[in-house]
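A.B. asks: build me a structure from this.
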Amino acid sequence: MEHDAVAATQHAQDTEAHPPQRRSRGGSRIAVLVSVFGELLITTGLVLGLFVVYSLWWTNVLADRDAAAKGNEVRDRWAGGPGELDTKDGIGFLHVPAMSNGEVLVTKGTDAKELNHGVAGYYTKPVKAAMPWEKKGNFALAAHRDGHGAKFHNIDKIEKGDAVVVETRETWYVYKVYGTLPQTSKYNVDVLDATPKESGRKKPGRYLTLTTCTPVYTSKYRYIVWAELERTEKVDADRTPPEELR
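C.D. replies: Next up is the predicted model:
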């Protein structure tokens, strides 16, 4: 009995010296908030990652598929023999070896609804582009640099002297690059003029202008490439390309 009494007394003393600790409600709430915030960050990161994948990969897949289908329609129409110009599906194909992007279908218009299909569109506004077969003017084109086919992604690889070829049903139009403008305002429409004086040319001629967004992954400015028609070649029965594309 005496031993039990001593043990009870010792337990009481230990309890007084080290009373039970209650969990802090404030600490618990902070832990919950930190956990929730961490989960939100992870979710946000996943959503942003998926958006990037969609914007820079999946839209390219869809656009390339659409462009290939439309391009096949154009070539099928050409195979049917001579006929009136039809701009609904496209007027031809753009070939720029320096960009290593294969052939690019050229269609009417530069709005997103047209360019999102993986094509290069010729301007109808604010300045109307001249067609390659016209005796003078500026065949001005636009295409996406990132996403939706990204046909002009490597526009910065183009240098003076490089070839740009436009293929139509009956003619190859071979242009030679003579100037580039790595950055200009998106509102600078002078670069599209029939005689693009900003490029250094002062007299009417047969010009071609390529435009796209810059820097990469932004649309803050525009990147410009100017070329001038060097010669034309008649398309033969085998559609043998000019030497610049061989």
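
A.B. asks: can we go C-alpha only for contacts and neighbour counts from here?
C.D. replies: Noted.

A.B. asks: can you give me the strands in this protein?
C.D. replies: Using DSSP state E, the strands of the chain run over 92-95, 103-108, 120-122, 137-142, 163-167, 171-185, 206-214, 221-234.

A.B. asks: right, and Leu210 touches Leu192 too?
C.D. replies: No - using CA atoms under 8 Å, Leu210 is not in contact with Leu192; the gap is 9.2 Å.

A.B. asks: neighbour count: the two, which is higher?
C.D. replies: Neighbours were counted for Leu210 and for Leu192 using other CA atoms under 10 Å; Leu192 has more, 28 against 24.

A.B. asks: that one is in contact with Thr209, isn't it?
C.D. replies: Yes - taking CA under 8 Å as the definition, Leu192 is a contact partner of Thr209 at 7.0 Å.

A.B. asks: any residues in contact with both of those two?
C.D. replies: The contact sets of Leu192 and Thr209 overlap at Asn138, Ala140 (CA atoms under 8 Å, 6 or more residues apart in numbering).

A.B. asks: in contact with Thr209: list those residues for me.
C.D. replies: Thr209 touches Asn138, Phe139, Ala140, Leu141, Val191, Leu192, Ile224, Val225, Trp226, Ala227, counting by CA under 8 Å, 6+ apart.

A.B. asks: run this one through as well so I can compare:
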Amino acid sequence: MSVRLIVRTFSELCITAGALIILFVVYVLFWTGVKAAGATEGQIDDLQNRWARGAVAAPAPAPVPSASSPASDPQPSAPAPAPEAYRDGKPFAMLYIPRFGKGWEWPVLENTKVKTLQKGLGHYRGSAAAGAKGNFAVAGHRRTYGDPFKDFPKLRPGDAVLLTDGTTWFTYRIDRKPYRTVPSDVGVIDPVPRRSGYDGPGRYLTLTTCDPEWGSSHRLIAWAHLDATQPVTDGRPAAFHS
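C.D. replies: This is a model prediction of the structure:
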């Protein structure tokens, strides 16, 4: 085999490899976002249609706000009705984080499977229901599939995290800057999350995502406590503008 043929063959292999790498980068950076946008819009439409049909139970009386502290536990003035069970893989709420921008809104689906997280955020199965005592825990992609938690490190104490199930607005407040840990540290989504600083039962929310930005060797965690609730008929909470 001549040197010229060897060089030409090697060059062609390099060009082919380069083209495959470019296609992969385009898929990761662009196409997964396109797929996520369509899938997310579908989940939002599903939710809005269900809510328009009145397929969600009436809201419980709003808890009386108490002093904002990590262990604060607003208590409803009357017993709340049993919440509708979340359907596996289906959307049941919308999440808003003003810190991430005016247009940041994502559906929350039940479970954290790979296919679920390609459509929106995933609620850890077995964690608390929205607004309930315990820990409402949510996972989302840092990058790819719409980059929902791309700006996760920007979260700061006092930031609002707003959740609605179609009948009630739940306003949570972040209590500390994001905490970095390893994937095996599952205690971060316990009812009283480990290393959160909370010293007893309450109504908490945990957000989780991958770290570093384009890797998954670690996890970033943000914890929040329930600060206030109000029925959706009262409009959007003031926290949207704070």
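
A.B. asks: what lies in contact with stretch 90-98 of the second structure?
C.D. replies: Counting by CA under 8 Å, 6+ apart, 43-44, 46-47, 86, 104-110, 159-166, 240-241 sit against stretch 90-98 of the second structure.

A.B. asks: buried subset of these?
C.D. replies: 43-44, 46-47, 86, 105-110, 159-166 (16 or more other CA atoms under 10 Å).

A.B. asks: quick one: the residue nearest the centre of the first structure from Glu134 of the first structure, how far?
C.D. replies: Closest to where the C-alpha atoms of the first structure average out (CA atoms, centre = their mean) is Asp146, at 2.1 Å. Separation of Asp146 of the first structure from Glu134 of the first structure (CA to CA, to the nearest Å): 31 Å.

A.B. asks: with Ile91 of the first structure instead?
C.D. replies: From Ile91 of the first structure to Glu134 of the first structure the distance is 14 Å (CA to CA).

A.B. asks: same drill for those two, tell me which one is more crowded.
C.D. replies: Comparing Ile91 of the first structure with Glu134 by other CA under 10 Å, the one with more neighbours is Ile91, at 22 against 11.

A.B. asks: so how far is Leu50 of the first structure from that one?
C.D. replies: Per CA to CA, Ile91 of the first structure is found 35 Å from Leu50 of the first structure.

A.B. asks: what's near enough to touch whatever residue of the second structure lines up with Thr214 of the first structure?
C.D. replies: By TM-score structural alignment, Thr214 of the first structure lines up with Asp211 in the second structure. By CA under 8 Å, 6+ apart, the contact list for Asp211 of the second structure reads Arg142, Arg180, Ser217, His218, Arg219, Leu220.

A.B. asks: if any of those residues are buried, put those into a PyMOL selection.
C.D. replies: This is the PyMOL syntax for the buried subset of these, where burial follows 16+ other CA under 10 Å:
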select buried, resi 142+180+218+219+220
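
A.B. asks: out of the contacts of Asp211 of the second structure, who's nearest Thr229 of the second structure?
C.D. replies: When the contacts of Asp211 of the second structure are compared for distance to Thr229 of the second structure (CA to CA), Leu220 wins out at 26.5 Å.

A.B. asks: picking up where we left off before, now do the shared contacts for Leu210 and Leu192 of the first structure.
C.D. replies: Ala140.

A.B. asks: gap between Val174 of the first structure and Ala163 of the first structure?
C.D. replies: Applying CA to CA, the value for Val174 of the first structure to Ala163 of the first structure is 7 Å.

A.B. asks: which residues are in contact with each of the two?
C.D. replies: Shared contacts of Val174 of the first structure and Ala163 (CA under 8 Å, 6+ apart): none.

A.B. asks: could you dump the contacts of Thr209 of the first structure to TSV with distance to Tyr123 of the first structure?
C.D. replies: Shown next, in TSV, are those (distance: CA to CA, whole Å):
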residue	distance to Tyr123 of the first structure
Asn138	10
Phe139	8
Ala140	6
Leu141	6
Val191	12
Leu192	9
Ile224	14
Val225	15
Trp226	15
Ala227	16
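
A.B. asks: ok, so of these, who is nearest Thr15 of the first structure?
C.D. replies: Distance to Thr15 of the first structure, by CA to CA, is smallest for Ile224 among those, at 82.3 Å.

A.B. asks: can you pull the contacts of the residue mapped onto the closest one from the second structure?
C.D. replies: Matched across to the second structure, Ile224 of the first structure falls on Ile221, judged by TM-score structural alignment. Listed by CA under 8 Å, 6+ apart, the contact partners of Ile221 of the second structure are Pro178, Tyr179, Arg180, Thr181, Val188, Thr206, Leu207, Thr208, Thr209.

A.B. asks: excluding residues flanking it in the chain, which one is nearest the fifth one?
C.D. replies: Of all residues not flanking Val188 of the second structure in the chain, Arg194 sits nearest, at 5.0 Å (CA to CA, 6 or more residues apart in numbering).

A.B. asks: how many other residues sit next to the closest residue to Gly161 of the first structure other than its chain neighbours?
C.D. replies: Spatial nearest neighbour of Gly161 of the first structure, excluding adjacent residues (CA to CA, 6+ apart): Val177 at 5.1 Å. Residues near Val177 of the first structure, counting by other CA under 10 Å, number 21.

A.B. asks: Val177 of the first structure -> the second structure?
C.D. replies: Aligned partner of Val177 of the first structure by TM-score structural alignment: Ile174.

A.B. asks: try Asp190 of the first structure
C.D. replies: Correspondence of Asp190 of the first structure to the second structure, assessed by TM-score structural alignment: Gly187.

A.B. asks: neighbours of Pro196 of the first structure, how many?
C.D. replies: 22.

A.B. asks: tell me how far it lies from Tyr207 of the first structure.
C.D. replies: Going from Pro196 of the first structure to Tyr207 of the first structure by CA to CA gives 8 Å.
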